[in-house]
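Asks: Below are the sequence and a predicted model; questions follow.
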Amino acid sequence: MAGVRGQGRKFDLENSLEKAMFAFWRHGYDGTSVATLTREMGINAPSLYAAFGSKEGLFLAAVEYYNNGRGSFMQRAFDEEDSAPALIRRLLYEAAETYTHTDGPGGCLVIGSASRVSEAGQQVADRLRDIRNANIDRLESHIRADIDAGALPPTTGPRAVAEFVGVIVQGMSHRARDGATTEALRRVAATAWDSVRVLLGET
């Protein structure tokens, strides 16, 4: 990717975003200072502000970079699965795999990087909350569509199922960050999937 000009220093945008992503992922939004970011990215503060406007702007760019790369499994699942049961099963098992990759801090950047923030970071926390809630809403819509099409029984509670899956996936992220293994989270996914099948009226 082409470099970005910033206060007399040219740097590679993709490489810089990856380094910023890992810094925020490891330390959280509040725990990552501008000094840490410039050191990790190998640039100076004027270059950072010229390219991204602010620490918040850099963080949101890093989140987008994450969602288009390491965190893209969720978007791909939503795009590629036609039925709600297949979508849910894929989300559960791919979360177990993705969140336990050993080449990163573990867990999910969107779930873990701004769970507790100062007042200055509240806007960032709200933005991530909206992303997480949008995923729950989207899953609910998929389940509701299957009910309307007759693929799932009308007694299915689409919001309850979507919330249950969201709680499990977010919990898996936290457990991965605490060191849970892929195999451990696969077992969680299997147990959760058995429960979801009951909730969906599957045998």
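Replies: Good, I have the coordinates.
Asks: going forward, measure contacts and count neighbours with C-alpha atoms only.
Replies: Noted.
Asks: For Phe11, pull up the helix or strand it's in.
Replies: For Phe11, the enclosing helix or strand under DSSP states H and E is strand 9-12.
Asks: Determine the next helix or strand in the C-terminal direction from that strand.
Replies: helix 13-31.
Asks: So which other helices or strands are in contact with that next one?
Replies: helix 34-41, helix 55-68, helix 109-112 (3 or more Cα pairs under 8 Å, 6 or more residues apart in numbering; DSSP states H and E).
Asks: Mind listing what's buried along the strand holding Phe11?
Replies: Across strand 9-12, burial judged by 16 or more other Cα atoms under 10 Å covers Phe11.
Asks: Tell me how far that strand lies from the chain's centre.
Replies: 28 Å (Cα atoms, centre = their mean, to the nearest Å).
Asks: Check which helices and strands it is in contact with.
Replies: Right, strand 9-12 is packed against strand 3-6 by 3+ Cα pairs under 8 Å, 6+ apart.
Asks: So Glu140 versus Thr102, what's the distance?
Replies: 31 Å (Cα to Cα, to the nearest Å).
Asks: Test my guess that Cys108 contacts Tyr99.
Replies: Yes. Between Cys108 and Tyr99 there is a contact under Cα atoms under 8 Å: 6.2 Å.
Asks: Below is an additional structure, to be compared with the one above:
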Amino acid sequence: MPDKGRPRSFDRADALMRAMQVFWEKGFEGASLTALTAAMGINAPSLYAAFGCKEALYLEAMELYAQTVGTEIWQPMETAPTAREAFSRFLVATAKAYSQPDTPHGCLIALGGLHQSAIPKAVCDALSRHRTENVDKLRQRLEAAIAEGDLPDSLDPEAVATFYATVQHGMSILARDGGSYQALKNVADGAMAAWGMLTREDSVRRP
């Protein structure tokens, strides 16, 4: 804990944002203490006093990513009139978020801990939880569409949600490998071209 009688000489929120950028670019295992403190503009004792340890810093950075970049990706789904439009908006927003010129490409959560043996269990568990929650959000949107009569009762929402979450994961890897927005958008368009086959949307009897 920092000394209560000595105010911090840095902006904690700004330092966390800078740490998030390092973790986003390098992953947990690739982000050295030297790289983190240099980006945050603080020394190691200040980092430990403010955040506890590298693991705790990563967990905070991951939550910040979910609240900022994650919101940019998921929010467009909320006002979509149909499930098809919701998923299309989700993938297009993903393409945009993963290819911004001023941030690391790809997804911090998808790419943050590919080598799980090299990272703490708490970090692995948090990454896994976020990925599971993403599938759950997609599944819940599909279940709502079934209840509304937008999609047929025969649809397997878990399978379709997992498919589109996997597409998003692949877009993250493509972006990290240098894929442009247009390349990511092409993947999104291809995935949406499979929508009718995956959902049997045309079998719904509409008034």
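Replies: The structure has been received and is ready for your questions. Keep in mind that this is a model prediction, so the values were computed, not measured.
Asks: Show me which of Glu140 and Thr102 of structure 1 is the more surrounded one.
Replies: Set Glu140 of structure 1 next to Thr102 and count neighbours by other Cα atoms under 10 Å: Glu140 wins out with 19 against 11.
Asks: and that one, what is it in contact with?
Replies: Pro158, Arg159, Val161, Ala162 (Cα atoms under 8 Å, 6 or more residues apart in numbering).
Asks: ok, of those residues, which one's closest to Ala190 of structure 1?
Replies: Proximity to Ala190 of structure 1 was ranked across these by Cα to Cα; first place goes to Val161, at 15.5 Å.
Asks: how big's the offset between the helix or strand where that closest one lies and structure 2?
Replies: Using DSSP H and E, Val161 of structure 1 falls within helix 158-177. In the superposition with structure 2, the average deviation recorded for helix 158-177 of structure 1 is 0.5 Å (mean Cα distance after the TM-score superposition for structure 1).
Asks: ok now the helix or strand following that helix, how far from the chain's centre?
Replies: Following helix 158-177 of structure 1 in sequence order, the next helix or strand is helix 182-199 (DSSP H and E). Counting by Cα atoms, centre = their mean, helix 182-199 of structure 1 is centred 19 Å from the centre of its parent chain.
Asks: Enumerate residues external to helix 182-199 of structure 1 that contact any of its residues.
Replies: 85, 88-89, 92-93, 96-97, 100, 156-157, 161, 165, 168, 172, 176, 203.
Asks: is it true that Phe11 of structure 1 touches Met41?
Replies: No. Checked against Cα under 8 Å, the pair Phe11 of structure 1 and Met41 is beyond contact range at 9.0 Å.
Asks: The contacts of helix 182-199 of structure 1, buried ones only, as a PyMOL selection?
Replies: Burial among the contacts of helix 182-199 of structure 1 is assessed by 16+ other Cα under 10 Å; the matching PyMOL selection reads:
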select buried, resi 85+88+89+92+93+96+97+100+156+161+165+172+176
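Asks: Mind telling me the two of the contacts of helix 182-199 of structure 1 farthest from one another?
Replies: Thr100 and Thr156 (31.5 Å).
Asks: Now for structure 2: which helix has the highest residue count?
Replies: helix 121-148 (DSSP state H).
Asks: Against structure 1, what's the mean shift for it, could you check?
Replies: On superposition with structure 1, the mean distance recorded for helix 121-148 of structure 2 (mean Cα distance after the TM-score superposition for structure 1) is 1.3 Å.
Asks: relative orientation of that helix and helix 157-176 in degrees?
Replies: 130 degrees (axes from the mean of the first three to the mean of the last three Cα atoms, to 10 degrees).
Asks: Taking their axis directions, helix 121-148 of structure 2 and helix 12-30 sit at what angle?
Replies: Going by the same axes, to 10 degrees, helix 121-148 of structure 2 makes 100 degrees with helix 12-30.
Asks: Next, the buried residues of helix 121-148 of structure 2.
Replies: Buried residues in helix 121-148 of structure 2 (16+ other Cα under 10 Å): 123-124, 127, 130-131, 134-136, 138-139, 141-143, 145-146.
Asks: Which of those residues sits closest to Ala15 of structure 2?
Replies: Checking the buried residues of helix 121-148 of structure 2 one by one against Ala15 of structure 2 (Cα to Cα), the nearest turns out to be Val123, at 19.8 Å.
Asks: wait, doesn't the closest one sit right on Leu59?
Replies: Yes. Here Val123 of structure 2 reaches Leu59: they are 6.7 Å apart, a contact under Cα under 8 Å.
Asks: burial of the closest residue to Phe51 of structure 2 other than its chain neighbours, as a residue count?
Replies: In space, and not counting its chain neighbours, Phe51 of structure 2 is closest to Leu57: 5.5 Å by Cα to Cα, 6 or more residues apart in numbering. Leu57 of structure 2: 19 surrounding residues under other Cα under 10 Å.
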